[in-house]
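[1] here you go, sequence then predicted model.
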Amino acid sequence: MLDTPSNRPALPAEIARRRTFAIISHPDAGKTTLTEKFLLFGGAIQMAGQVRAKGEARRTRSDFMAMEKDRGISVSASAMSFDFMNKGTNFRFNLVDTPGHSDFSEDTYRTLTAVDAAVMVIDGAKGVESQTQKLFEVCRMRDLPILTFCNKMDRESRDVFEIIDEIQENLAIDVTPASWPIGVGRDFIGCYDILRDRLELMDRADRNKVSASIAIEGLDDPKLAEHVPAALLEKLREDLEMVRELMPPLDAELMAEGSLTPIWFGSAINSFGVKELMDGIATYGPEPQIQSAQPRNILPEETKVSGFVFKVQANMDPKHRDRVAFVRLASGHFTRGMKLTHVRSKKVMSVTNPVMFLAADRELAEEAWAGDIIGIPNHGQLRIGDTLTEGEAIRVSGIPSFAPELLQGVRAGDPMKSKHLEKALMQFAEEGAAKVFKPAIGSGFVVGVVGQLQFEVLASRIELEYGLPVRFEQSQFTSARWVNGDRQAVDKFTEANKQHIALDHDGDVVYLTRLQWDIDRVDRDYPDVRLTATKEMMV
């Protein structure tokens, strides 16, 4: 939610120029393509799909895992930082690329705790799809401002008014067009920039080229007729007359509250409409915001550094068995080599090798400010939900963990490698890629995920990163719940239900079951114990 205190001083310039946001969409709406074009216009890459090389040619995409390449979906949230010039100000964009598959929604949820706004990508032919709706609801829970990009306008798409109506009805948010498409499909030639009275023309011949932009003196300007065919121009004038009569103007305050979303139209694959969207993020996107924490909230302008871990990624570099914690800085000015307190363990750690990310590439971060996302390489000390400060015992709140919807047993192809399997599973559990439960009875593990694809991803990664073929198999359990209550009540419950009890990778007690009847029985017979489908990762 956006800051509200009116008596706060202006943010320091370095913090005020930060824009930290995520992209949300249904699979195949064009999120990864849009991400690449952001990097292109931010100067981070020379052509979409290829990062500016440093000494050697490097493959680069925001989707950098082998399985992501094969399937064409994003399954791990990458954080990318790059600069973008707008109206004389050099903005720092911190883009968090969320998983684009519904099976990875928990990772996406955690990612959205680390950003100040979201860009919602919609396919012009399909409108609001199921995954978009789910992700939008998460944004709404966090009161995140949303900017919308309607993609693929160069293909056959639905009526624009119909798309806007669907967004308003399905998502219960007001929509105001920031641009308006001229033609659709093969007849699509560009957009009218409503905010700046400009004609933006698409170049189909060069997909990496910024569109031609022509200043227009209103819809009666004769220059329009020089570039827009008569039939399309007549329809444009009719449409914009209706827009001005029926739709609200862009109100920055309403957008900040999350009750109004501006919408841009374009074609990410043709680089069209992307720069206008980026201008919108710079102009209307929020600065770094107040962070919810206990026992007090954290203000971005505080001089002391604080931050929290929202993601852990193992084995980002296949050549090194490493683990990187993605940390969103909530306040202060961080410099490399700083000593920070790990609040959960109360230990002080020197952050000597922090990194910033560009897709699969990383470079040392000499400094960072509130709003930035840095990576801290570590050997397992940092977990999702951890808070780092310059000494104060503050704990960032609101990072959830959800009970899995699918449970399976797992076996190593080589029974002699069970210790290796345990190490791999624990590493992925700390990443948040899966839930791993160790039953109180028996020697195996039960792995829990949100969707079937995650089992395939885990099997693929365990084999690729640990050289260990594994197979997942049916489990006797179908659901898991965390056990809450005072110590004595939980111990008594655990002793009486050992065949259902397991520990998660944090050592918290979990109740595994096959039937809803079992959960109802616990509620009835053990009033001092609560079974919950979520736990907050605030440590």
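    In hand now; what should we look at? Model, not experiment: these values are computed from the prediction. Numbers count the residues shown, from 1 in each chain.
[2] going forward, measure contacts and count neighbours with C-alpha atoms only.
    Noted.
[3] and the helices in the stretch 1-150 of the chain?
    Counting by DSSP state H, counting those that start in this stretch, the stretch 1-150 of the chain has helices at residues 13-16, 31-41, 66-71, 105-112, 130-141.
[4] of these, which is nearest F265?
    helix 31-41 (12.4 Å; Cα to Cα).
[5] report the distance from the closest one to the chain centre.
    15 Å (Cα atoms, centre = their mean, to the nearest Å).
[6] check stretch 437-450 too.
    On Cα atoms, centre = their mean, the centre of stretch 437-450 falls 28 Å from that of its chain.
[7] mind listing what's buried in it?
    437-440, 445-450 (16 or more other Cα atoms under 10 Å).
[8] about what we covered before: ranking the helices of the stretch 1-150 of the chain by burial, who's on top?
    helix 31-41 (a mean of 25; mean count of other Cα atoms under 10 Å).
[9] which secondary structure elements does that one contact?
    Secondary-structure packing of helix 31-41 (3 or more Cα pairs under 8 Å, 6 or more residues apart in numbering; DSSP states H and E): strand 18-25, strand 45-47, helix 274-284.
[10] so which residues of the stretch 301-450 of the chain form helices?
    Using DSSP H, counting those that start in this stretch, the helices found in the stretch 301-450 of the chain span residues 418-431.
[11] Serialize the helices of the stretch 1-150 of the chain to TSV and add fields for distance to I269.
    TSV is the format used below for the helices of the stretch 1-150 of the chain (distance: least, Cα to Cα, whole Å):
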stretch	distance to I269
helix 13-16	31
helix 31-41	6
helix 66-71	17
helix 105-112	24
helix 130-141	20
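[12] how about the contacts made by S62?
    For S62, the contact set (Cα atoms under 8 Å, 6 or more residues apart in numbering) comprises 32, 35-36, 74, 78, 97, 358-360.
[13] 10 Å instead, please
    S62 makes contact with 32-33, 35-36, 39, 49, 51, 68-69, 74, 76-80, 96-97, 358-361 under the criterion Cα atoms under 10 Å, 6 or more residues apart in numbering.
[14] tell me the spacing between the closest residue in space to M85 that isn't next to it in sequence and A282.
    Residue nearest to M85 in three dimensions, not counting chain neighbours: F91, with 6.0 Å by Cα to Cα, 6 or more residues apart in numbering. For F91, the distance to A282 equals 7 Å [Cα to Cα, to the nearest Å].
[15] longest single helix anywhere in this protein?
    The longest helix of the chain (DSSP state H) is helix 230-246.
[16] second structure follows, compare the two:
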Amino acid sequence: MALDVFTDLNKVRNIGIMAHIDAGKTTTTERILFYTGINHKIGETHDGASTMDWMAQEQERGITITSAATTCFWKDNQINIIDTPGHVDFTVEVERSLRVLDGAVAVFDGKEGVEPQSETVWRQADKYDVPRICFVNKMDKMGADFYFTVQTIIDRLGARPLVVQLPIGAESDFLGVVDLLEMKAYVWPGDAKGDVTMGSSYEVQDIPADLVEKAEQYRAELVEAVAEASEELMEKYLEEGELTIPEIKAGIRQLVISGEAFPVLCGSAFKNRGVQPMLDAVIEYLPSPLDVPDVVGSNPSNEEEKLTRKASAEEPFAALAFKVAAHPFYGQLTYTRVYSGTAAQGQQVLNSTKGKKERIGKLFQMHSNKENPVEEITAGHIYAAIGLKDTTTGDTLCDPAHPIVLESMTFPDPVIFVAIEPKTKGDQEKMSTAIQKLSAEDPTFTVSLNEETGQTEIGGMGELHLDIIVDRMKREFKVEANVGKPQ
């Protein structure tokens, strides 16, 4: 089964889950992992047990700080998911994830609609032309309003939503969704607390009588919007006034991949309702590595010369290191998105950004913070490697015989600084190791010497960002330090 996925890139989706803090992004990811069979027990964020939030600080604070990458399977397709943080201090994580994704699921809070950080993340996704589907979550929450949320997607994001589902009920009476393509109701049985089967089974029923008229109206609008995707669809629609389900799906897919429109689905991840149809939509509408434009780079010896690489194992190897993370046993894990070609354990590759040769140590496919070893890495997938000593975020790794430098990522400058002093001489050494490792992981974390005071200053994207860094120095590197007030 897995081998098929390596050769058939049509069956691969590299996606991010993006949202405002507290829209339920991590819970949604946890549910995806549960339904795709990776997690047998669902990790609840408010229990501090969630799989994707694996750093101690994340589990205590119940927020996602670093993007964990994880791989799962749904109906013979492989989905590589990057969970991105919703907190504004961790913009760098979102920025670097979006750079290596082919598509994303934007999660919205069904009561709040589009919030400020949803806008920030949406604009970042626009910058990298990432196709998206929208999941209106928390439909079980007091005051949840699907139609209001859809309107905020239009008003605040200036985006064109394609409503493909309607909610059945809301708040504590939220039972399921109406599928506007099949014109059927999907109802998750069970009491308000969620049912025994954790929502893994749903019933297909007729649309409730009070929703039939609304469903027909929304379906007509959907078909009309889809007809505009191509001339053929428009001709057929004008002649027959209707399109078949496969035609509607193909039209939606076309509009999504071109970035013209965004399907909107709804559910309650916490109450286990609506997650499986959302996974179906990821497969149906989001692009595979073959659907996105070939990656562009330049020749390291002549920057003017543009080079491209197709998403194919036959092409020369090219990959982008999009995240470096300190690992308790292996020293350093380098997360890479492979755009073309293949590379094996022990192979020598060129870091064309720095002009240095690197040897790949072990290779893994990641499941949150567990590593599954693999012998070889291939185009279209996301992996972690160890043994890359000089590679930092944004560097290109490639075949030494066919050098290419891929476009890197742009990171904002720090906005807040604090003075930091080690308590003892022993702490001094530990602190310099910690700073070196943590700044390799996070390009928005900087260190400088304040010439006037002679103190070491660390800079970051906000107070929470620097709190977490100081906390990690203590926990992971055992550094005791005095920290000044933010400047």
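    On my side now, so go ahead. Everything numeric in this text was worked out from a predicted model, so none of it was measured.
[17] hmm, back to that, which of the buried residues of stretch 437-450 of structure 1 fall in strands?
    Secondary structure from DSSP state E places 437-439, 446-449 of the buried residues of stretch 437-450 of structure 1 in strands.
[18] can you redo the residues you listed as TSV with distance to E226 of structure 1?
    Shown next, in TSV, are those (distance: Cα to Cα, whole Å):
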residue	distance to E226 of structure 1
F437	67
K438	71
P439	73
V446	67
V447	63
G448	61
V449	57
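[19] which members of those residues are the farthest-apart pair?
    P439 and V449 (16.4 Å).
[20] related to what we said a few turns ago, looking at the buried residues of stretch 437-450 of structure 1, which one is closest to A268 of structure 1?
    Scanning the buried residues of stretch 437-450 of structure 1 for proximity to A268 of structure 1, where the rule is Cα to Cα, the winner is V450, at 29.9 Å.
[21] quick one: contacts for that closest one?
    Contacts of V450 of structure 1 by Cα under 10 Å, 6+ apart are 102-106, 402-407, 433-435.
[22] so the aligned residue in structure 1 for R156 of structure 2, which state does it fall into?
    Aligned counterpart of R156 of structure 2 in structure 1: N170 (TM-score structural alignment). Under the three-state scheme (DSSP: H, G, I helix; E, B strand; the rest coil), N170 of structure 1 adopts helix.
[23] quick one: residues contacting N170 of structure 1.
    Applying Cα under 10 Å, 6+ apart to N170 of structure 1 gives the contacts 128-129, 133.
[24] go on, Q348 of structure 2?
    Going by Cα under 10 Å, 6+ apart, Q348 of structure 2 touches 357-361, 397-400.
[25] which of the residues you listed sit farthest apart?
    G361 and P400 (16.9 Å).
[26] separation between the match of R156 of structure 2 and G42 of structure 1?
    33 Å.
[27] tell me, how many residues neighbour G380 of structure 1?
    Neighbour count of G380 of structure 1, defined by other Cα atoms under 10 Å: 16.
[28] so it makes contact with K423?
    No - counting by Cα atoms under 10 Å, K423 is not a contact partner of G380 of structure 1; they are 11.3 Å apart.
[29] give the aligned equivalent of T410 of structure 2 in structure 1.
    Using TM-score structural alignment, T410 of structure 2 pairs with P400 in structure 1.
[30] and for G484 of structure 2?
    Counting by TM-score structural alignment, the partner of G484 of structure 2 is E473.
[31] now do V196 of structure 2
    Counting by TM-score structural alignment, the partner of V196 of structure 2 is D206.
[32] could you measure from the residue lying closest to its match once chain neighbours are set aside over to A212 of structure 1?
    Spatial nearest neighbour of D206 of structure 1, chain neighbours left out: N270 (7.3 Å); criterion: Cα to Cα, 6+ apart. Applying Cα to Cα, the value for N270 of structure 1 to A212 of structure 1 is 13 Å.
[33] re earlier: surely the match of G484 of structure 2 touches R411?
    Yes - contact criterion Cα under 10 Å: E473 of structure 1 and R411 qualify, at 7.9 Å.
[34] need the overlap of contacts for these two.
    Joint contacts of E473 of structure 1 and R411 (Cα under 10 Å, 6+ apart) are V446.
[35] now the strands for the stretch 201-350 of structure 1?
    Applying DSSP state E, counting those that start in this stretch to the stretch 201-350 of structure 1 gives strands spanning 212-215, 260-265, 293-294, 306-314, 323-331, 333-335, 339-342, 347-350.
[36] with distance to R461 of structure 1 as extra columns, can I get those in TSV?
    As requested, these are exported to TSV (distance: least, Cα to Cα, whole Å):
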stretch	distance to R461 of structure 1
strand 212-215	44
strand 260-265	37
strand 293-294	34
strand 306-314	10
strand 323-331	14
strand 333-335	33
strand 339-342	29
strand 347-350	30
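[37] Q454 of structure 1: which of those is closest?
    Closest of the strands of the stretch 201-350 of structure 1 to Q454 of structure 1 is strand 306-314, at 15.0 Å (criterion: Cα to Cα).
[38] give the aligned range of that closest one in structure 2.
    Taking TM-score structural alignment, strand 306-314 of structure 1 hits residues 318-326 over in structure 2.
[39] what's the average distance of that stretch to structure 1?
    Here the mean offset of stretch 318-326 of structure 2 against structure 1 after fitting is 0.8 Å, by mean Cα distance after the TM-score superposition for structure 1.
[40] how far is that stretch from where the chain is centred?
    Centroid displacement of stretch 318-326 of structure 2 relative to its chain, using Cα atoms, centre = their mean, is 15 Å.
[41] repeat for stretch 91-105 of structure 1
    3 Å.
[42] circling back to that earlier point, which residue is the nearest non-sequential neighbour of the match of T410 of structure 2?
    For P400 of structure 1, ignoring the flanking residues on the chain, the nearest one in space by Cα to Cα, 6+ apart is E536 at 4.5 Å.
[43] before we move on, what about P177 of structure 1?
    In space, P177 of structure 1 is closest to I263, 4.9 Å off (Cα to Cα, 6+ apart).
[44] separation between the one you found and S443 of structure 1?
    I263 of structure 1 is 54 Å from S443 of structure 1, by Cα to Cα.
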